[in-house]
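Peer 1: Would you be able to build a 3D model of this:
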Amino acid sequence: MFVGSPLRAAMERTQELYSNDEQSIEENLPAQEEMNTTVEIESSSIPQSKNHKRWLHISIYVFFVLSCQALATILGRLYYENGGKSTWMGTLVQLIGFPVLFLFRFFSQIKAPKSTDTTTSIQFPSFTTLGSVYIITGLLVSANSYMSSIGLLYLPVSTFSLILASQLAFTAFFSYFLNSQKFTPFIVNSLFLLTISSALLVVNTESQNTTNVSRVKYVIGIICTIGASAGIGLLLSLVQLILRKVLKKHTISTVMDLVAYQSLVASCVVLIGLFASGEWNTLTSEMRSYKLGKAPYVMTLVSIAISWQVYTIGVVGLIFESSSVFSNSITAVGLPIVPVVAVIVFHDKMNASKTFSIILAMWGFISFVYQHYLDEKKISHTNPVEVTRLPVEEGHRDIQIV
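Peer 2: Alright, predicted model coming up:
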């Protein structure tokens, strides 16, 4: 009897403790479920926030490309229309504004948070490798700029801008070999529409716009513009390859360095050409005889320089965030805008073919963006936690905005 009582008491005590534990677990279960739900919401909202931030960057780059491309082209033609004759000066102002890129890089580093990740070590390219990259791309940039300067001198604005839109086809061609670019039906549709849009305006260019230019110079302008278009397509694809294979530290600082130093090399090459050709001797008389005056002459050249550098930031930024084909599609969309601006500035006629060309260009742009939307939607269903980038290029590694 006395032995059973302590045993019974111990069993009752154990049962009481077990009951209390079950009650405690049941009471804490709703709180635990709420905590798990909160963690899931927070973890899913972080990638969504990063994705929205990325689309914001893309929107800013698109604005840079569309606005500054039209502005720089119109100002370049304004320079020639009012007495400017130096093709080397017209080339130099496309490049000499590269210090703006260093300023942009400086402020981006101030605003960016310091990275504390020390787990990953990326081997930075050697000085020789970087120097070779800057020299090769710089030489290509200088050649493209000089050919486009000649084309803008001898061709009407609409003809020049819309022949230049053929760079989209050249970029697709070079990206196929250099970057293994894959084409979906929507991308092919976009390329087709943008190419037809450009070709339509070139074919229907009014002949009276070139009455003050000889036939030989007109043909030279077309050849140089096509050459510049091919060179730009090669450059965009090459830059994408360099960012992926050579400059593996994907930051805004890296991109700005690439663009700034290649512009520095190109500016030096063009300066040599300016002095070697003897055109620098005529710049003083050119400024004095400029129809709009000396101050507008200087302001025109300065504005061209700044506009082209902001445009360059947009182009490389789109390559950085997406692909060279997408970047070139935005460029092709912007080229039909130039004739519209030319109607206002130079009083050109807006005919039905120009209007239809712009509609085709916008259709092609929408087709390309829709393909990006489908790719992103597909990835989000496959892996909803880690959707933080546009799924355009294979091998496109994590990108930091620094």
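Peer 1: can we go C-alpha only for contacts and neighbour counts from here?
Peer 2: OK.
Peer 1: All the helices of this structure, residue numbers only.
Peer 2: Using DSSP state H, the helices of the chain run over 4-81, 87-92, 99-111, 127-154, 157-164, 167-178, 185-203, 215-245, 252-277, 283-288, 294-321, 324-334, 337-345, 352-382.
Peer 1: now the fourth one and helix 157-164, what's the angle there?
Peer 2: For helix 127-154 against helix 157-164, the angle by axes from the mean of the first three to the mean of the last three Cα atoms, to 10 degrees is 140 degrees.
Peer 1: list the helices and strands helix 127-154 packs on?
Peer 2: Judged by 3 or more Cα pairs under 8 Å, 6 or more residues apart in numbering; DSSP states H and E, the packing partners of helix 127-154 are helix 4-81, helix 87-92, helix 215-245, helix 252-277.
Peer 1: this one as well, want them side by side:
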Amino acid sequence: MAQNQQPIFQTKPQEHLVQIPLNIERDSTTLINQTGNSNRKQNHWPTIILSIIFVIVGQTIAKLLENFYYDKINRSEYNENRQNDGIWTQALLQTVGFPLLLLPFIILTKKHNHHEPPVTYHYKSLAIIYICIGIIMSVQGRLAAMGKLDIPFGVFTLIYTTQLFFTPLFARFINKIKFNRWVVISLIFAIITGALTLSSSFGGEPDEAEQNYPSGSWAALFAGVCFALLLCNIQNVLDNYIFKRTESTVRKPSFASVFEVLIFSSLVATIISVVGLLIAGEQDDLKREMNEFSKGKGSYVMAMVGQAVSWQVYWVGIVGLIFSVSSVLSNVISVITWPIVSVLVVIFFNYMDDEFDVFKGIALITAVLSAAAYFFRLHKENRDSFVMPN
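Peer 2: Model prediction:
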């Protein structure tokens, strides 16, 4: 009897040891591939760096062009009936440029499309999920655009920063992410960074007669909630659907999955925004704005096209960070970019009472500290991952 039981006690611990690293990788979102494929580690840091560059460049240019747009459409001449003109247009600009992603998506898909295991169960589920993500994207864009036009930009920024509270909360329950002290420290510095950008100016900021605190405050709050929910749901799609395609192969997950998520979700969001734009009659506003744009029709078209392109660069970076690490890091990098935008607005636009003050300076410092804390956590996990298998 003792000899017959011997193999049982030998095999049980081995199965247990195989499963523990996989659970740690998926729950803590370490540098190790969440599907258990160690090949993903090789391209991890380059992908992170490239994605961060996309977020900074995309968001900065998009925000500067948005300020340029509002500054040159003579918004001061608007009456209260035109208070929320263009909110569907701004939501549309965030997603309408998705056809630009088709070429890199096709190239990367063809490059990694060999030895794909047959998968039949996930297409219907993915279609439903992409529709849901697209709805959240369009709602978030509209709410953010409305909030900025109803309340002072400093108040909007403070409320919108609450996304840094909601993202870790959703990530804990949706993505099963566990947090250590370095992530908490990074989030604290990111929250301080977002809050300190309250002194920033915005070209479409309403005057006292136009301010609508109830609607603007709720719009800013729910825009932050939607953005946090959007990031966590994108990570859920990557973890539980797209990455599973490569679990039975030796291939690492391709960056093409980033473009896949964006293309199909943005298609849905674009359709919703176009329908909303037509129902609101904003197509007539676009014609009037183009004709009355103080810098001419050509500058108006370039500002709008530039925003559409820049937002796509931004989204590739955001989803790229989710692909590489987690929704939490993606949100942190997005928020700590705000001080860069606020400083550049001071440089390129001459808004009244807007200058490089102590708040903007401290915000830049806390942004660096937030990024440093998260990167130290990633470096530590990367180092520990080489020791873990032993």
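Peer 1: Got a TM-score for the two of them?
Peer 2: Overlay of the two chains. TM-score (TM-score structural alignment, normalised by the length of the second structure): 0.78; 333 aligned residues with a Cα RMSD of 2.7 Å.
Peer 1: on that earlier part again, want to throw the helices of the first structure into CSV with mean neighbour count and distance to Asp117 of the first structure?
Peer 2: Formatted as CSV, the helices of the first structure follow (neighbours: other Cα atoms under 10 Å; distance: least, Cα to Cα, whole Å):
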stretch, mean neighbour count, distance to Asp117 of the first structure
helix 4-81, 15, 18
helix 87-92, 24, 41
helix 99-111, 14, 16
helix 127-154, 21, 25
helix 157-164, 26, 43
helix 167-178, 21, 32
helix 185-203, 20, 37
helix 215-245, 20, 21
helix 252-277, 20, 17
helix 283-288, 14, 53
helix 294-321, 21, 22
helix 324-334, 27, 29
helix 337-345, 18, 44
helix 352-382, 17, 26
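Peer 1: export those to a markdown table and tack on distance to Ser121 of the first structure?
Peer 2: Converted to a markdown table, these look like this (distance: least, Cα to Cα, whole Å):
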| stretch | distance to Ser121 of the first structure |
| --- | --- |
| helix 4-81 | 23 |
| helix 87-92 | 39 |
| helix 99-111 | 20 |
| helix 127-154 | 18 |
| helix 157-164 | 41 |
| helix 167-178 | 27 |
| helix 185-203 | 36 |
| helix 215-245 | 16 |
| helix 252-277 | 16 |
| helix 283-288 | 51 |
| helix 294-321 | 21 |
| helix 324-334 | 27 |
| helix 337-345 | 45 |
| helix 352-382 | 28 |
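Peer 1: ok, and the closest non-adjacent residue to Met362 of the first structure?
Peer 2: Ranked by Cα to Cα, 6 or more residues apart in numbering and with sequence neighbours excluded, the top spatial neighbour of Met362 of the first structure is Val333, at 6.5 Å.
Peer 1: related to what we said a few turns ago, which among the helices of the first structure is found nearest to Asn209 of the first structure?
Peer 2: Counting by Cα to Cα, Asn209 of the first structure lies closest to helix 157-164 out of the helices of the first structure; the figure is 9.5 Å.
Peer 1: returning to that earlier point: quick one: what's aligned to the residue nearest to Met362 of the first structure in the second structure?
Peer 2: Correspondence of Val333 of the first structure to the second structure, assessed by TM-score structural alignment: Ile336.
Peer 1: OK, contacts around that match?
Peer 2: Neighbouring residues of Ile336 of the second structure by Cα atoms under 8 Å, 6 or more residues apart in numbering: 190, 193-194, 364, 367-368, 370.
Peer 1: Out of those, flag the one nearest to Ile234 of the second structure.
Peer 2: The closest of the contacts of Ile336 of the second structure, once distances to Ile234 of the second structure are taken by Cα to Cα, is Ala190, at 21.1 Å.
Peer 1: how close does the equivalent of that closest one over in the first structure sit to Phe365 of the first structure?
Peer 2: Matched by TM-score structural alignment, Ala190 of the second structure corresponds to Leu194 in the first structure. Distance of Leu194 of the first structure to Phe365 of the first structure, given as Cα to Cα, to the nearest Å: 8 Å.
Peer 1: try Leu95 of the first structure
Peer 2: Look at Leu95 of the first structure and Phe365 of the first structure: by Cα to Cα, they are 28 Å apart.
Peer 1: Likewise for Pro47 of the first structure?
Peer 2: The spacing between Pro47 of the first structure and Phe365 of the first structure, counted by Cα to Cα, is 26 Å.
Peer 1: same question, Ser214 of the first structure
Peer 2: 36 Å.
Peer 1: Same question for Ile74 of the first structure.
Peer 2: Relative to Phe365 of the first structure, Ile74 of the first structure is positioned 22 Å away (Cα to Cα).
Peer 1: just checking, Leu158 of the second structure touches Leu198?
Peer 2: Yes: Leu158 of the second structure is in contact with Leu198 according to Cα atoms under 8 Å; the separation is 6.4 Å.
Peer 1: Asn281 of the first structure: how many residues sit nearby?
Peer 2: 11 (other Cα atoms under 10 Å).
Peer 1: before we move on, what about Glu279 of the first structure?
Peer 2: 15.
Peer 1: if I line the two up, what does it land on in the second structure?
Peer 2: For Glu279 of the first structure, the residue aligned by TM-score structural alignment is Glu282.
Peer 1: wait, what's in contact with its match?
Peer 2: Counting by Cα under 8 Å, 6+ apart, Glu282 of the second structure has contacts 85-86, 88-89.
Peer 1: The same query, at a cut-off of 7 Å, please.
Peer 2: Counting by Cα atoms under 7 Å, 6 or more residues apart in numbering, Glu282 of the second structure touches Gly86.
Peer 1: For Gly141 of the second structure, see how far away it is.
Peer 2: The spacing between Glu282 of the second structure and Gly141 of the second structure, counted by Cα to Cα, is 16 Å.
Peer 1: what does Ser324 of the second structure give?
Peer 2: 24 Å.
Peer 1: same question, Ile336 of the second structure
Peer 2: Counting by Cα to Cα, the gap from Ile336 of the second structure to Gly141 of the second structure is 19 Å.
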